[in-house]
Structures are given as structure tokens and as C-alpha cells.
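Asker: quick one: sequence and predicted model below, then my questions.
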Amino acid sequence: MTLDGAFRVALPVAEAFRLFTARGEREWVDGWEPVFPEPVDDDAAAGTVFRTDHGGQDVTWVVVDRDGDRRIRYARVAAGRDAGTVEVRLAPAGPHTEVAVTYRVTALTPSGVEWFRDFTAGYPDMMRSWEAAIDRVVAARGRAAPLS
């Protein structure tokens, strides 16, 4: 199944991109703490592997590919539940950035099917919560520019 969502952040693309890397998400995702099995300098380099235990679910992530600061795609496997990819695309919109997020997910088990139903139902709210959390980070930096 494929889920698409989009929102805008009050940062230029280069600054917004960092917020969608393994380390950068720590700034706005409560409880997000990526663990790298090997030290990495660039957590957005293709081939980078990290793990998270976000919300009690063990997930292994791999950076599949990246196009500068405009796009990053991750493969992710939630042990015993689901597997797929997450792609984040960023496009300039004046001083802001339009963010498009696509999840392509396959359930691996019956519990994965149930999880995916819930995930699908909550996806629009999740996108709004991402936007709000990033807005709070930007405002705390004193960099907020009006989005309208």
C-alpha cells in the first residue's frame, strides 16, 4: 500500500532537509533515538544503517538513496510487522519548503495488517503533527517566517 502526505515548513530546503535525517529527527520527534551499528559521519549517506525503538517497535532503517537536499529514501523493516520504504521530497516554495512524504508498506503478518489499517487512518493526522512539531522547532530557533 502507498500513502502520500504533504505539508510546508518555514525553512529553506537545505535547512529543512536535515530534519528528515536520522539524527535530525531527534529535534522534533519525541522519543526518536537512532542507534547506528557502526559510526557514521553522514547519517544521510546511501547505505547508512540505523535502528530505532520508537513506540516499542524495533525498526531497522537503511538509507537507500538521496538526491542532494531535495530527496531521501529509506528502506525500513519493523520486525515481525511490516516492511517498505519512506521517501521524503523537498521543494522550495519561496523562503519555505514543501515537504512530500510517501510510505510504501507491505504487512508481514496479520498484526502488520491491523497496524497498517490504524496507520492509514492516522496518516493525515501524523502529517499535521509533523508539521506542527517542526513549526515549534523553527519558532524556538527564532526563525519562523509566516507560512501564508
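Answerer: On my side now, so go ahead. Numbers count the residues shown, from 1 in each chain.
Asker: use CA for all of it now, contacts and neighbours both
Answerer: Will do.
Asker: residues touching the spatially most central residue of the chain, list them.
Answerer: By CA atoms, centre = their mean, the chain has its centre lying nearest to residue 20, at 5.1 Å. By CA atoms under 8 Å, 6 or more residues apart in numbering, the contact set of residue 20 is residue 88.
Asker: show me the longest helix that occurs in the protein.
Answerer: Taking DSSP state H as the criterion, the chain has its longest helix at helix 110-140.
Asker: for it, packing partners?
Answerer: Contacts defined by 3 or more CA pairs under 8 Å, 6 or more residues apart in numbering; DSSP states H and E place helix 110-140 against strand 2-9.
Asker: what distance do you get for residue 8 to residue 56?
Answerer: Residue 8 sits 29 Å away from residue 56, going by CA to CA, to the nearest Å.
Asker: do the same with residue 17
Answerer: Counting by CA to CA, the gap from residue 17 to residue 56 is 26 Å.
Asker: next one for the comparison:
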Amino acid sequence: MEFQGIQVSRTYQQLNLAAPEAVFPLLCPVREKDWLDGWDYTMIHSVSGLIEEGCIFSTPHHGQQDTIWYVTVYDKINFKIEFVRVTPEEEVVRINIRLNGREDGTTTSRISYEYTALNEQKNKWLKTKFEDRFRESMIWWEKAINHYLRTGEMLKK
């Protein structure tokens, strides 16, 4: 029987404690080192040295191969960004982030993930563990970025 990867999508909405102009620049592999404990990356291609459309970078992964990230949308005027990340032989993930300013000077960040499994083990993970892990990850991310926005310091795990 031929393999069929399942696809699962989830969206999480964060409240960030600053305006989009302050939050958006932090959604960059270079800047994430300032506020996201444990984050590491290797820049593969960037004209500016920071995130931009067409930027490609990698991150270490628990498996044999690194995860490759490609920035498909980077709209700093409308505060929209989209990544496609591939972990070979494991998963393809599309991440879409849209920031909206609020009247009180904070930001609503809508973060959508679409996972596609590339093997049976990842199919099983998506069916059994993804929901809890996704929520845990989004809650930690929200807590970490808000701590940085308030204090200018990284929140340690």
C-alpha cells in the first residue's frame, strides 16, 4: 500500500503586549535568539542578514537532518509573514502569522500551522500528540515574547 500523509491544521491567537511595530521584527530567526530560550538557527540565504521574503535558514532537529525554513511571505507593512519548513522524511509545515494592532496599543497575533506528515510515525504523532504539543508551544511562545516585550530580557525555561 502506498503511503498517505495526513494533514492537520491548527490556529492559535496570542495577545502580545506591544504594538505590531514592536512585535513583528521579533519574528525573525536572528531576533528570536534575543527572546526565545533554546532557539538556534543557521542562516543559509538572506540579502539583508535578517528575515525577508526568500530568506532560507535551518534549525537543529531531534532527527538526523536539520529543518529547512523558507520565507514565502514577508509583508512588514501589513504585518504578515509565512514560512514553509521541511524536515526531510518527517514533515512539511506551513506557518502563517498575521498581526493586528488593537486600540490599547497591544497586538492580536493569529498563528496558523498546517502540518503534513511524510511518514507513518509522524501520522501517528499528528493523531495522538500534536494537539497538546501545539498548544503547549503556543502558550510558551506567547509567555516568552511578552516577557521580552515587558523587560527586554529572555524568559528562561
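Answerer: Now that the structure is in, tell me what you want to look at. Computed from a predicted structure; not experimentally measured.
Asker: that older thread, residue 8 and residue 56 of the first structure: which has the busier surroundings?
Answerer: The neighbour count for residue 8 of the first structure versus residue 56, taken as other CA atoms under 10 Å, is higher for residue 8 (22 against 7).
Asker: aligned partner of the residue nearest to the centre of the first structure in the second structure?
Answerer: Applying TM-score structural alignment, one finds that residue 20 of the first structure aligns to residue 27 in the second structure.
Asker: please apply the same query to residue 7 of the first structure.
Answerer: With TM-score structural alignment as the matching criterion, the partner of residue 7 of the first structure in the second structure is residue 14.
Asker: ditto for residue 87 of the first structure
Answerer: Match for residue 87 of the first structure (TM-score structural alignment): residue 96.
Asker: quick one: that match and residue 82 touch, right?
Answerer: Yes. The pair residue 96 of the second structure and residue 82 qualifies as a contact (CA atoms under 8 Å) at a distance of 4.4 Å.
Asker: gap between the residue mapped onto residue 134 of the first structure from the second structure and residue 9 of the second structure?
Answerer: Aligning on TM-score structural alignment places residue 134 of the first structure opposite residue 145 in the second structure. Residue 145 of the second structure sits 23 Å away from residue 9 of the second structure, going by CA to CA.
Asker: counting neighbours, go ahead and name the busier of those two.
Answerer: Neighbour count, other CA under 10 Å: between residue 145 of the second structure and residue 9, residue 145 has more, with 25 against 14.
Asker: all strands of the first structure, in order?
Answerer: Along the first structure, counting by DSSP state E, strands occupy 2-9, 49-54, 57-67, 71-78, 82-93, 96-107.
Asker: mind listing what's buried along stretch 35-50 of the second structure?
Answerer: Neighbour counts over stretch 35-50 of the second structure (16 or more other CA atoms under 10 Å) mark 35, 36, 41, 43, 45 as buried.
Asker: with adjacent residues omitted, what lies nearest to the corresponding residue of the second structure for residue 62 of the first structure?
Answerer: Under the alignment (TM-score structural alignment), residue 62 of the first structure pairs with residue 70 in the second structure. Of all residues not flanking residue 70 of the second structure in the chain, residue 56 sits nearest, at 4.6 Å (CA to CA, 6 or more residues apart in numbering).
Asker: wouldn't that neighbour be in contact with residue 48 here?
Answerer: No. Between residue 56 of the second structure and residue 48 there is no contact under CA under 8 Å: 11.9 Å.
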